[in-house]
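Peer 1: need coordinates for the below:
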Amino acid sequence: MGLNVKVEGLSLKKGYNLLIHNLNFEIKPGEVISLTGENGVGKTTLLRTLAGFLMPHAGTISAHENDVQIEPEIWHGSMTHFLGHHDALSPSRTVAQELKFQADFLGGEVAGIEQLNLLGLMDLETRYLSAGQKRRLSFARLLMVKRPLWLLDEPMAPLDVGHRALIAGLMQKHLSEGGMIIAAVHDPLPFETRGLKLERPTAKEREAASV
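Peer 2: Sure, this is the predicted structure:
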């Protein structure tokens, strides 16, 4: 895939509250970063900013493919998958209908039914699914269209042991094919990752950012 993403001097705010100050890192094909830190430290905000849903307070996020810079609207729209902490599913659609909707929306084909053990759930409305089943259904859209950067917010949280291993296998396959993953986690992922611990800004940093 050849995409690499660089974050330089990034500061993020939530309202008037400075969450992240002067963050720097780079991610390249085949790499996975585990975001850790206390609740409210900005892990979800960082993922949403990387996905293009939020604007930085300061600093830059740049993406390059084969040393050519990619316009933000292009790599946000066609090179990233964001899987939030809350599953974005329509409660009145069946699993089959939700899969088709997601495939049509992404411009891909329905995928992941067998890999994610969804076959026996196809006629159920999503409102009746357990938290783990909803997470597996949400994960299917990452398989419908190949995009190099997966931004995952607590991807394993609602899953049982067996399905954690299943999802871990799909994540490792993505990495082996040159993909990248940035995941906010409380518990370690079941394979080797590069850790990035977010710390709360100091009082001096918060004061400087408010000027």
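Peer 1: C-alpha only now, for contacts and for neighbours.
Peer 2: Will do.
Peer 1: secondary structure element for the residue positioned nearest the centre of the chain?
Peer 2: By C-alpha atoms, centre = their mean, the chain has its centre lying nearest to Leu151, at 1.7 Å. Using DSSP states H and E, Leu151 sits within strand 149-153.
Peer 1: what residues does the residue nearest to the centre of the chain make contact with?
Peer 2: Leu151 is in contact with 47, 50-51, 80-83, 181-183, counting by C-alpha atoms under 8 Å, 6 or more residues apart in numbering.
Peer 1: how near is it to Ala96?
Peer 2: 24 Å (C-alpha to C-alpha, to the nearest Å).
Peer 1: list the buried ones in the lengthiest helix in the chain?
Peer 2: If you go by DSSP state H, the chain has its longest helix at helix 161-176. By 16 or more other C-alpha atoms under 10 Å, the buried positions in helix 161-176 come out as 163-164, 166-168, 170-172, 174-175.
Peer 1: alongside the first, I'd like the structure of this one:
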Amino acid sequence: MTLQITDLSLARGGVPVLAGLSFTLGPGRALILRGPNGVGKTTLLRTVAGLQPPLAGTITGAEDQIAYGGHSDGLKLGLTVTENLRFWAQIFGQRDFEPALEAFNLAELRDRPAGGLSAGQKRRLSLARLMVTRRPIWVLDEPTVSLDAASVQLFAASVEAHLAAGGSALMATHIDLGLDGDVLDLGPFKAKATAPVADGFDEVFL
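Peer 2: So this is what the prediction gives:
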């Protein structure tokens, strides 16, 4: 599945942040977003994931193909590690979540409530959800937050396996994951206009 972004313009807080952005992300490829804080990386990722509409431009190839991971871990704290993964697997019509437990070194924590995990363990569980979705395009916003060096390597290995299986990944990260991918600097696409967008534009879906 190929993700095609064409002449995209985005707003945050009613103010344009990016304009004229185009790129293609094909199977087996990773694209790393770079740029200073506030340039619009999160806004772009949320837009690609369908959580907010663009000001202009088109996004094709994303329909029901994206697994999104944002700043929030998105866990049910009262459920165990296993119950959280089983829940997300069922949401996406899957059954087998054992490979995700193993890939993120969560097998020994399988019966522990998510609310009792450390910040890094919660992040690993959140990232393990990506594997049970079986969706080909991973869209990730600073996925390595709270991870130690060993856990970063686990995550990088899961991304590499995902790419090798024909998936793709679009992510914002300041960490060098050692992936064979491309880098897109969003700085040149920073919107020049600072005036608020039209009153009729509602930038948030969720």
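Peer 1: what does the TM-score come to for these two?
Peer 2: The TM-score (TM-score structural alignment, normalised by the length of the second structure) is 0.87; 196 aligned residues with a C-alpha RMSD of 2.0 Å.
Peer 1: if we can go back for a sec, so the strand holding Leu151 of the first structure matches what in the second structure?
Peer 2: Aligned by TM-score structural alignment, strand 149-153 of the first structure falls on residues 137-141 of the second structure.
Peer 1: the matching stretch vs the first structure, average distance?
Peer 2: Taken against the first structure, stretch 137-141 of the second structure registers an average deviation of 0.7 Å after superposition, with mean C-alpha distance after the TM-score superposition for the first structure.
Peer 1: burial count for the aligned partner of Ile182 of the first structure in the second structure?
Peer 2: Mapped onto the second structure by TM-score structural alignment, Ile182 of the first structure lines up with Leu170. Counted with other C-alpha atoms under 10 Å, the neighbours of Leu170 of the second structure add up to 23.
Peer 1: show residues contacting the helix or strand hosting Leu170 of the second structure.
Peer 2: Here Leu170 of the second structure, judged by DSSP H and E, is contained in strand 168-172. Residues from elsewhere that reach strand 168-172 of the second structure (C-alpha under 8 Å, 6+ apart): 25-34, 41-42, 45, 136-143, 159, 162-163.
Peer 1: what is the orientation angle of that strand with helix 149-164?
Peer 2: 140 degrees (axes from the mean of the first three to the mean of the last three C-alpha atoms, to 10 degrees).
Peer 1: in the first structure, what residues pair with the helix or strand just after strand 168-172 of the second structure?
Peer 2: With elements assigned by DSSP H and E, the helix or strand that comes after strand 168-172 of the second structure is strand 182-185. On the basis of TM-score structural alignment, strand 182-185 of the second structure is assigned to residues 194-197 in the first structure.
Peer 1: what comes up buried for the matching stretch?
Peer 2: Counting neighbours by 16+ other C-alpha under 10 Å, stretch 194-197 of the first structure gives no buried residue.
Peer 1: how about the helices in the second structure?
Peer 2: Going by DSSP H, the second structure shows helices at 41-48, 81-91, 98-103, 119-133, 149-164.
Peer 1: would you check that Ser62 of the first structure makes contact with Pro72?
Peer 2: Yes - counting by C-alpha atoms under 8 Å, Pro72 is a contact partner of Ser62 of the first structure at 7.5 Å.
Peer 1: quick one: map Met55 of the first structure onto the second structure.
Peer 2: Mapped onto the second structure by TM-score structural alignment, Met55 of the first structure lines up with Pro53.
Peer 1: for Thr24 of the second structure, see how far away that match is.
Peer 2: For Pro53 of the second structure, the distance to Thr24 of the second structure - C-alpha to C-alpha - is 19 Å.
Peer 1: and the two? which has more neighbours close in?
Peer 2: Relative neighbour count places Pro53 above the other of Pro53 of the second structure and Thr24, with 23 against 12, counting by other C-alpha under 10 Å.
Peer 1: hmm, Thr47 and the more buried one touching each other?
Peer 2: Yes - with contact defined as C-alpha under 8 Å, Pro53 of the second structure reaches Thr47; the gap is 5.8 Å.
Peer 1: quick one: the strand holding Leu151 of the first structure to chain centroid distance?
Peer 2: Strand 149-153 of the first structure has its C-alpha centroid displaced from the chain centroid by 2 Å (C-alpha atoms, centre = their mean, to the nearest Å).
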